[in-house]
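Visitor: sharing a sequence plus its predicted fold:
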Amino acid sequence: MTERTSDQAEGQTLPFWVDVVEEDEDGNAMGGLFRHDGDAVLRSVPLGPLRKNLADTVDALQKVFQEVADRGGALPLAEAQLSFQVTASGGVQLIGSGQVQGTRGLTLTFKRPS
């Protein structure tokens, strides 16, 4: 991505349905991250923070996947799928397996190149 594209995205937003949760002054979700008693509302999520948070998350996950893949073995890692939610402030929250049922989220699929 070019610097210009990044600069243009700073003021842009994307509409996302998000669960209503309380946030502190820094925009971090507090209490009941995966609560389902709140209503989903349409929010304009800022692209700048979303882009940075998603890129940081993917970078960290790829390092973890590489460490696992380097272990080799009879059944090497060939694909990984993770679900995540986007917060109203552009945060990215990975969804653990215990929370997957009934959770609205997006899925990232990482595949080893053929």
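Guide: Good, I have the coordinates. Residues are numbered from 1 along each chain as shown.

Visitor: only C-alpha atoms from now on, for both contacts and neighbour counts.
Guide: OK.

Visitor: can you show me the helices along this structure?
Guide: 3-9, 47-70 (DSSP state H).

Visitor: let me know which of those helices is tucked in deepest.
Guide: Across these, the average number of neighbours (mean count of other Cα atoms under 10 Å) peaks for helix 47-70, which reaches a mean of 14.

Visitor: out of the helices of the chain, which is closest to E22?
Guide: helix 47-70 (18.6 Å; Cα to Cα).

Visitor: dump the residue contacts of the closest residue in space to E22 that isn't next to it in sequence.
Guide: Computed as Cα to Cα, 6 or more residues apart in numbering, the closest residue to E22 that is not its neighbour in sequence is M30, at 5.6 Å. Counting by Cα atoms under 8 Å, 6 or more residues apart in numbering, M30 makes contact with V21, E22, E23, D24.

Visitor: export the residues you listed to JSON lines and tack on distance to G102?
Guide: Converted to JSON lines, the contacts of M30 look like this (distance: Cα to Cα, whole Å):
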{"residue": "V21", "distance to G102": "17"}
{"residue": "E22", "distance to G102": "20"}
{"residue": "E23", "distance to G102": "22"}
{"residue": "D24", "distance to G102": "26"}
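
Visitor: ok, second structure coming up, stack it against the first:
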Amino acid sequence: MHEAESPLSEPALPFWVSYDEESEEPGDTMALFGDSGEAALRSVPLGPLRKNLTEAVDALQQLFTDVAARGGPLPLREAHLSFQVTAAGGVQFIGTAQMQSSRGIVLVFKQ
């Protein structure tokens, strides 16, 4: 993967983002493939993205371990979660099962 350099020389990756007028965090006003605004290529800092994604995956793995421990006739064997990346390196999970969009990044957890 190609790493882009941000103005502060922090390692970054280019992501297509769009402006989100409803965001309350001034430094986090871009979201990958948002529904509003025009898309623009932005450098997302790897430090915050790495930290946020690692924390999210750790929490999800613990959650899945707890759910799988319940057992039963239909145990959890696989989970698919979609998420978006904000311009500041945040991670936002897409929470509706009815969303038909292919936008976002998918994590697949298998037993």
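Guide: Cool, got the structure. Quick caveat: nothing in here was measured; it's all calculated off a predicted structure.

Visitor: could the helices of the first structure go into a markdown table alongside distance to S83 of the first structure?
Guide: Formatted as a markdown table, those follow (distance: least, Cα to Cα, whole Å):
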| stretch | distance to S83 of the first structure |
| --- | --- |
| helix 3-9 | 24 |
| helix 47-70 | 12 |
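
Visitor: show me where the first structure has strands.
Guide: Counting by DSSP state E, the first structure has strands at residues 13-19, 22-23, 29-30, 40-46, 79-86, 92-94, 106-111.

Visitor: among those, which is nearest D56 of the first structure?
Guide: With Cα to Cα as the measure, strand 92-94 is the member of the strands of the first structure nearest D56 of the first structure (9.5 Å).

Visitor: average distance between that closest one and the second structure?
Guide: Taking mean Cα distance after the TM-score superposition for the first structure, the mean distance separating strand 92-94 of the first structure from the aligned residues in the second structure is 0.2 Å.

Visitor: most distant residue from the centre of the first structure?
Guide: What lies farthest from the middle of the first structure is A74; by Cα atoms, centre = their mean that is 30.7 Å.

Visitor: if I look at the equivalent of it over in the second structure, how far off is R42 of the second structure?
Guide: Aligned counterpart of A74 of the first structure in the second structure: P73 (TM-score structural alignment). P73 of the second structure sits 47 Å away from R42 of the second structure, going by Cα to Cα, to the nearest Å.

Visitor: grab the most central residue of the first structure for me.
Guide: Closest to where the C-alpha atoms of the first structure average out (Cα atoms, centre = their mean) is V92, at 3.5 Å.

Visitor: I'd say E79 of the first structure and K111 touch.
Guide: Yes: E79 of the first structure lies in contact with K111 (Cα atoms under 8 Å); the separation is 4.5 Å.

Visitor: hang on, the earlier thing: nearest to Q62 of the first structure, of the strands of the first structure?
Guide: That would be strand 106-111 among these, by Cα to Cα, at 8.5 Å.

Visitor: and the angle from that closest one to strand 79-86?
Guide: Here strand 106-111 of the first structure runs at an angle of 160 degrees relative to strand 79-86 (axes from the mean of the first three to the mean of the last three Cα atoms, to 10 degrees).

Visitor: what angle do strand 106-111 of the first structure and helix 47-70 make?
Guide: Using the same axes, to 10 degrees: strand 106-111 of the first structure against helix 47-70 is 40 degrees.

Visitor: what lies in contact with strand 106-111 of the first structure?
Guide: A78, E79, A80, Q81, L82, S83, F84, Q85.
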